[in-house]
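> Just to be clear, the model below is a prediction. Sequence and coordinates:
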Amino acid sequence: MNSKKVAFYTLGCKLNFSETSTIARSFTQEGFDRVDFEEVADIYVINTCSVTENADKQFKQIVRKAQKLNPDAFVAAVGCYAQLKPEELAAVDGVDLVLGATEKFKITDYLNDLSKNDRGEIHSCEISEADFYVGSYSIGDRTRAFLKVQDGCDYKCTYCTIPLARGISRSDALENVLKNAAEIAAQDIKEIVLTGVNIGDYGKGEFGNKKHEHTFLDLVQALDQVSGIERLRISSIEPNLLKNETIQFVAQSKTFVPHFHIPLQSGSNDILKKMKRRYLRELYQDRVTAIREAMPHACIGVDVIVGFPGETDAHFLETYQFLSDLDISYLHVFTYSERDNTEAAVMSDVVDTAVRAKRSKMLRGLSVKKRRAFYESQLGTKRTVLWETENRSGYMHGFTENYVKVKKPWNPEFANVLEAVILTKIDDDGLVRVAPQAE
């Protein structure tokens, strides 16, 4: 008998990608064949996201795509949106199974028979029961892997549904993270990106308790010792949890790269307070200064939200000016959108959507300028590039340790190889050309 085929589609963040990989491995262990989502499969698993704009619309499109490929296929929805709005997803035509936060890792237990249901069957716990930890990692392309070290969040930011979708902050045991890192290293993967919902909170809630067994600093120091890993990258860390000791450690580390992604969300203290963020702009400024002093060439990325309720033109200009003056490298700009069951959704002084869009456009323009200035500041310097494995119209792309995106004519011998280069000039497409470094 032919083995059943399973295909996966992942929406949202790097954490979702690492979890999809773990779920996929559980299917292969049960004898399923994994195929691409574009292929005909017996089961389609969609890992959903509650943060992206139009999450429900995207989900429906993907379900339709699966049904087109195989009208008889069994369709399962897992992930954040499945935890927050299980009824909504179950009602979508073609969906057979909806699994919440704790059930998604046991998905193969729910697949008794793969007959289509008239309506999606829901297995979803109260989010307060999501108190155990499932470690996971994904191998996206051959060059880098996403390693999950933490899940959930105890913060109460007024715009965010993540705590409702993923539960309390909890971490993987240190020895398990190191075991996963060693497994990744053994597969000739050169770079590991650490992911989680709030990774600076690492160490909290190992085995469901609130006692910190280890800190985030313990984690990076231990990972720095794992042999076979060339590069480690911290994905995103809250400014109030990015301590001086961590910055100093990364500055002299063998493997951690000088790249930080730090959510700001607003450059106005009034708005930060309304968002219930755990710092003010002065602390953020201080973190950027500390990084610049320790690593002048570091890449610093910033998350920012525009159009939050109560954000006046003056508040927005405060944010714009703050970011314009700050020595950062690029922005990820999010346009605020209302989420059910969040405090912000019922706040007054709602910002008109056209104004939100205009502000978003202004900050995106600022991001282009910042990235260009950062790239220009790096020209003429010696860096190391990890080349990717894809031939892109005769070129290969890669990132330097400090996250400058570079290109050179395609040469398969360099795929998944670290090469010492000199950054020479910015090309018309915004990528940087390189010359091999003379020995």
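Thanks, I have the structure now.
> C-alpha only now, for contacts and for neighbours.
Will do.
> Just give the closest residue to Lys407, not the sequence neighbours.
In this structure, Lys407 finds its nearest non-sequential neighbour in His397, 4.5 Å apart by C-alpha to C-alpha, 6 or more residues apart in numbering.
> Could you pull up the residues touching that neighbour?
By C-alpha atoms under 8 Å, 6 or more residues apart in numbering, His397 lies in contact with 387-388, 390, 405-408.
> if you set the cut-off to 6 Å instead, what comes out?
Residues counted as contacts of His397 (C-alpha atoms under 6 Å, 6 or more residues apart in numbering) are 387-388, 406-407.
> now Phe256
Counted by C-alpha under 6 Å, 6+ apart, Phe256 has contacts 231-233, 250.
> from those residues, which is closest to Thr158?
Ranked by distance to Thr158 (C-alpha to C-alpha), the contacts of Phe256 are led by Arg233 at 28.5 Å.
> And the closest one, how close does it get to Glu38?
Taking C-alpha to C-alpha, to the nearest Å as the criterion, Arg233 is separated from Glu38 by 31 Å.
> What is the three-state secondary structure of the residue nearest to Lys407?
Per DSSP: H, G, I helix; E, B strand; the rest coil, the local secondary structure of His397 is strand.
> and the comparison structure, right after this:
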Amino acid sequence: MKDGWQRNPEAPAIFLRTYGCQMNVRDSEAVLHRFVAQGYRIARSEEEADVILLNTCSVRDLAEEKACGKMTSLRARKRENPSVVLGFLGCMAQRRGGELLNDFPEVDLVLGTQKLHKAMIQVERIRAARAAAGPGSPSESLRILDVDAEPGSQNQVRDHLPSRRKASAFVSIMQGCNMRCAFCIVPVTRGAERARPMEEIVEEVRQLADQGVREVTLLGQIVNLYGRHEFSVRDGRSPFVQLLERVCSVPGIARVRFTSPHPIGFRDDLIAALRDLPALCEHVHLPAQSGSDTILRAMGRGYSRSRFLQLVERIRATLPEATLTTDLIVGFPGEEEADFAQTRSLVETVQFDQAYIFRYSPRPGTSAAARSDSIPEEEKLRRNHELLGLQDAIALRKAKQLLRQEVEILVEGESRKSPHRFQGRTRGNHLVLVRAEERWRGELLRVRIVETTGYTFYAEPVFAEEREERLLGVPTPPAPGR
């Protein structure tokens, strides 16, 4: 497929909106690939689409509300053009199933997480049935629900859309989770933990490198537990570390990342890999969820506060330059003020570079949802704001340490907020904006940080002659502001 693969105005158009995590983003790309291979073009908006699919998330109630609200707004589109195919995909589709067909009579398709690879086939069935029935036939003449499990479905997320000088890509290496944390719906929506074959993953990365991709991020619900049921430990190295070694050795791949790991699977071999594999980036996302032993036990996390802090110490002792990010939940059932204070204390002690902080949202089907000691919403909101304020201050203080420093970024392309800037990331996953110059797209670029908001950095390129002058002691003029 060439760069002009979506320009045929006569082809049917698909619009796919994605909610939730990077795994959903990766799933959506694999779904779109199958439509493009069938001759569809990707619509720029819902208004020009013949097929509109929502790839949904169930991790929090708000994510489901957004998807349902969007589908409600599409009713007018369906009234204008009854031939439009509407569908729910992914985690909410898996969890709610036929309920969505009942609640949304305009919806034609509901596909669960293990059937995403069949989205194109099912849409074609619906469109063919309508064409055979002729104009004026009931729009609900064929409605499809498929949320059954399918063996080997984890191996279907392997195809990527062609893209001009694509710098980075997500690679799904496993599906599902066996942990059963009290707050988490993932084992319900994604199924049991199951890994892709190692050789297939490495071959996918090789193909991406051949297309010019410089960075890959390996994805899994608990990514560092990859292959523990399918592969053996070798020379003290887990299957995940074995995979990292192979991926990092693929020619053309300059950077490798992974997300999200679990603290209980973060062992010495993985810490050593972060130190010893040059392509493996110095960024560790380590979800803590809480700083209270009482709440960690109630969550079923499998580690204590002290064990988490010991892990942080081991990582930083081995890799002092590593950036450390985390996930935190406030307002879990039974969380007393003293428990929240322990989470505050953890944030102050660790000094995370960034923290994703969420108010607890009860999910049907999880053990925590049945608890009667829920925290009032206004108290959740207070704790959320308080913890965000603390973390923002820490992030800004740490970010200022990078001012006037030279770093290397991988230039990804246009910034989502500024059309005149390109964005890229450091090895530590800091988001950096530079002026837009096409020659930098997809390239590793040395830049100097000149300004920061705490989470976004602004930079100017550092050219080879300037670096040579600095090494010789020639003063460098101050970089212009943004």
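Sure, I can see it. Remember, predicted model here, so these are calculated numbers, not experimental data.
> And the TM-score between them?
Once superposed, the chains reach a TM-score of 0.92 (TM-score structural alignment, normalised by the length of the first structure), with 434 aligned residues with a C-alpha RMSD of 2.5 Å.
> hmm, back to that, quick one: what's aligned to the residue nearest to Lys407 of the first structure in the second structure?
In the second structure, the residue paired with His397 of the first structure according to TM-score structural alignment is Gln423.
> Looking at Arg233 and Glu38 of the first structure, which one has more neighbours?
Arg233 (24 against 12; other C-alpha atoms under 10 Å).
> thought the more buried one was touching Lys190?
No. Look at Arg233 of the first structure against Lys190 with C-alpha atoms under 6 Å: they stay out of range, at 11.1 Å.
> tell me which of the contacts of Phe256 of the first structure is nearest to Asp131 of the first structure?
Of all those, Arg233 has the smallest distance to Asp131 of the first structure: 26.7 Å, by C-alpha to C-alpha.
> ok, the closest one - contacts?
So, once contact is read as C-alpha under 6 Å, 6+ apart, Arg233 of the first structure ends up touching 193, 256-257.
> Serialize these to TSV and add fields for distance to Pro86 of the first structure and secondary structure.
Output for the contacts of Arg233 of the first structure, formatted as TSV (distance: C-alpha to C-alpha, whole Å; DSSP: H, G, I helix; E, B strand; the rest coil):
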residue	distance to Pro86 of the first structure	secondary structure
Val193	30	strand
Phe256	39	strand
Val257	40	coil
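> Excluding sequence neighbours, find me the nearest residue to Ile127 of the first structure.
Gly167 (5.4 Å).
> Per the alignment, the one you found pairs with which residue of the second structure?
By TM-score structural alignment, Gly167 of the first structure lines up with Gly191.
> Which one of the contacts of Phe256 of the first structure is nearest to Thr215 of the first structure?
Val250 (15.0 Å).
> tell me which of the contacts of Arg233 of the first structure is nearest to Gln285 of the first structure?
Among those, and counting by C-alpha to C-alpha, the member closest to Gln285 of the first structure is Val257, at 20.9 Å.
> Burial check on the aligned residue in the second structure for that closest one, number of neighbours?
Under the alignment by TM-score structural alignment, Val257 of the first structure pairs with Cys281 in the second structure. Look at Cys281 of the second structure: counted by other C-alpha under 10 Å, it has 22 neighbours.
> cool, and Gly394 of the first structure?
Neighbours of Gly394 of the first structure (other C-alpha under 10 Å): 10.
> That one touches Asn411, doesn't it?
No. Contact criterion C-alpha under 6 Å: Gly394 of the first structure and Asn411 do not qualify, at 8.7 Å.
> Val330 of the second structure pairs with which position in the first structure?
Aligned counterpart of Val330 of the second structure in the first structure: Val306 (TM-score structural alignment).
> Repeat that for Gly252 of the second structure.
Gly252 of the second structure maps onto Gly228 in the first structure, by TM-score structural alignment.
> Thank you, goodbye.
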